[in-house]
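1. next come a sequence and a model predicted from it.
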Amino acid sequence: MNTDSKGARPPLVDIGVNFHSAQLASMTSPLLARAKAAGVAQILATGTSLASSRLALDLAKANPGVVFATAGVHPHGAKSHDTATFRELIELWKCPEVVAVGECGLDYNRNFSTPQAQRTAFEQQLSMAVETRKPLFLHCRDAFTDFHDMLAPVVADGARGVVHCFTGNRAEAEAFLEMGLDIGITGWVTDLQRGQALRAAVPALPLDRLHLETDAPYLFPKNSGARRGHNEPANLPWVAAGVAELMNREVDEIIQACTANSRRMFNLPGT
C-alpha cells in the first residue's frame, strides 16, 4: 500500500494511541514522524489513568494541532480511582487539549478491578461527560449488558461518544448505534481468526458512524504482511484498507468519511 502523504490520499485521524505504554514511551518523536509520512494528520493520545492522562495532555500541548488527549480511568485501574483522582481529572477535562472523557467503561474479561469498582468509576466519568459536553472514549469487553444499561440514561441526557476498539458482533454494534454512539475500528478487523464477528458486522455499519484507530501498540493489522513487534499510528492505512475491503468501497472514501466523523466528534481542526 502506498502510504506516502504526498499523494492524493485524504488525511487520516487515529483516535486511539497509548503513547504511555512501555513499548512506545521512548519513541514519541519517530512515531509522530512516521505517522505524518503515512498520512496520519491527527492523533488522540489515550489517557487510561491519572498519570497517563497527564502525559497525554503534555504530549498534546507539545504538538498542537496534531496530538490531542483523552483523560480518564480505564476499568482495569478502577480499584485505584478515588475522590482525589476524580478531582484532578476534573481539572484535566477543563483543558481544551483534552477532547474526550475516557478511556472509561467496563471490562469483565479479566476483572483486574472488581465489577463494582468498575461501575463506580464509570458512573462518575459518565456524569462528567454530560457536564463537560465532551465525548466519551469508551471501553467494553465481556460486559455488554451492564455497559449498555449504564450508558442509556446519560446518552439520553446528551452524552455522545465512540465505543473504542469495538470487537463485538453486529447485534451489539447496532444496539450502540441505535443508542447514538459511534464505533471505533482497529486492526482487529483484519484478524481472520479472532475478528470474525466484527468482520461480519462491518459491511452493515453506516459509514458516517465509523472511526479508525490503531490502539497502538496493540492489534497490529494482519493485512500489512509484516510485524515489527508493536503497532503504531503509521499502520492506520492498513486498518482503513481492511474496512474498505469488507465494505466494498474505495480506501479513500473510507478515510475521508472516518476523518470527517472523528473531527466532528472530537471537535478537531480541519475541513
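-> Perfect, thanks for sending it. Given the structure is predicted, the values throughout are model-derived calculations rather than measurements. Numbering: from 1, shown residues only.

2. going forward, measure contacts and count neighbours with C-alpha atoms only.
-> OK.

3. helices or strands up against the one helix or strand Q124 maps to?
-> Element membership of Q124, judged by DSSP states H and E, is helix 115-132. Helix 115-132 sits against strand 98-107, helix 144-156, with contacts defined as 3 or more C-alpha pairs under 8 Å, 6 or more residues apart in numbering; DSSP states H and E.

4. ok, A257 touching D208?
-> Yes. Applying C-alpha atoms under 8 Å, one finds A257 in contact with D208, separated by 6.3 Å.

5. quick one: which of the two has more around it?
-> For A257 versus D208, neighbours defined as other C-alpha atoms under 10 Å are more numerous around A257 (18 against 15).

6. comparison target, given below:
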Amino acid sequence: MPLVTAFGEVGFDHTEAMSKWQDQVELLHRLLPFLEARHLLVVHCRGVRGDSGDCEFAIRSLLFHLKLGGVPQSQRIHFHCFTGTKSLLEIWGRQQPNTFFGFTRVAATFNKNQVAALRAVPDSKLLLESDAPYFASKKGGHSTPFTLYETAEILAGHRGVDVSHILKITTQNGTSLYKKE
C-alpha cells in the first residue's frame, strides 16, 4: 500500500525458547520480500536472558539475515531499543550505514561496553524512545511518551552533554527519518 511508510518492527527475540528461533528466522525471510526502498525498516533484537545485555548473537544473526534477505546498504533503518556494544555498532554501521539507533530508559542500566556504544553513535543517528508502556518511569507506573525527557537525561549523562542538546538532535533525527518521502 502506498501510504505505508515504515516496515516493522521485525527482528529476533532470543528471550524466547531456542526452539522458536528458527521460526523467527523463517518469518523474517517471508516478510523481507515485501520491504521496499521507500520504507523505513524498524528492527529490534533481544538477547538471551542473563547474557551481558549486549545481544551480540542476536544482533550479528539479524545483520546476517538482512543481508541474506537482500536488504540493501542504502535501506533506511531504525534500530529500535539498541543495547549492543561499540563493536556491534561499528559492524552494523559498516554493513547498514543508513541506520539510526534508538535508546530507551534501559540505558540507565547499561554496562561500560553499552555506554561506549551509546557514546559512539553520531549525533545525526541518535533517537530517543519511550517504548511505552514497557519501561516504568522513575516515578513508577508504565512509561508514556512523557518519559522521553527522563530518557534524554540518561542519554545526556552518558554522553556528557546537556539535555537540551539530546532533545534537539533527536527531534531533528526523528522528524527527518519518519518524514514521508
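-> Perfect, thanks for sending it. Just so it is clear, the model here is predicted, and its values are computed rather than measured.

7. show me what counts as buried in the helix holding Q124 of the first structure.
-> Across helix 115-132 of the first structure, burial judged by 16 or more other C-alpha atoms under 10 Å covers 115, 117-123, 125-126, 128-130.

8. so how far is it off the chain centroid?
-> Its chain's C-alpha centre and that of helix 115-132 of the first structure lie 18 Å apart, by C-alpha atoms, centre = their mean, to the nearest Å.

9. the following helix or strand past it against the second structure, how far on average?
-> Moving toward the C-terminus from helix 115-132 of the first structure, the next helix or strand (DSSP H and E) is strand 136-141. Taking mean C-alpha distance after the TM-score superposition for the first structure, the mean distance separating strand 136-141 of the first structure from the aligned residues in the second structure is 1.1 Å.

10. quick one, strand 136-141 of the first structure and helix 115-132 angle?
-> Strand 136-141 of the first structure and helix 115-132 are oriented at 160 degrees to each other (axes from the mean of the first three to the mean of the last three C-alpha atoms, to 10 degrees).

11. which bit of the second structure covers strand 136-141 of the first structure?
-> Per TM-score structural alignment, the counterpart of strand 136-141 of the first structure in the second structure is residues 41-46.

12. distance check, the residue nearest to D157 of the first structure when sequence neighbours are not counted against V155 of the first structure.
-> Take D157 of the first structure and drop its neighbours on the chain: the residue closest to it by C-alpha to C-alpha, 6 or more residues apart in numbering is V130, 6.9 Å away. As judged by C-alpha to C-alpha, to the nearest Å, V130 of the first structure and V155 of the first structure stand 8 Å apart.

13. hmm, the residue nearest to D157 of the first structure is touching G161, no?
-> No. At 10.9 Å, V130 of the first structure does not count as touching G161 under the criterion of C-alpha under 8 Å.

14. what range does stretch 147-155 of the second structure cover in the first structure?
-> Following TM-score structural alignment, the aligned partner range for stretch 147-155 of the second structure in the first structure is 235-243.

15. hmm, who's touching the matching stretch?
-> Contact partners of stretch 235-243 of the first structure, identified using C-alpha atoms under 8 Å, 6 or more residues apart in numbering, comprise 1, 3, 12, 14, 35, 38, 40, 185-187, 189-190, 202, 212-214, 220-221, 223-224, 251, 254-255.

16. the helix or strand encompassing T170 of the second structure vs the first structure, average distance?
-> Element membership of T170 of the second structure, judged by DSSP H and E, is helix 163-177. Compared with the first structure after fitting, helix 163-177 of the second structure deviates on average by 1.3 Å (mean C-alpha distance after the TM-score superposition for the first structure).

17. helices or strands next to that helix in the packing?
-> Here helix 163-177 of the second structure touches strand 126-128, helix 148-159, going by 3+ C-alpha pairs under 8 Å, 6+ apart.

18. off-centre distance for the first one?
-> When you say that, I think you mean strand 126-128 of the second structure. How far strand 126-128 of the second structure lies from its chain's middle: 9 Å, per C-alpha atoms, centre = their mean.

19. among the helices and strands packed on helix 115-132 of the first structure, which is the most enclosed?
-> strand 98-107 (a mean of 28; mean count of other C-alpha atoms under 10 Å).
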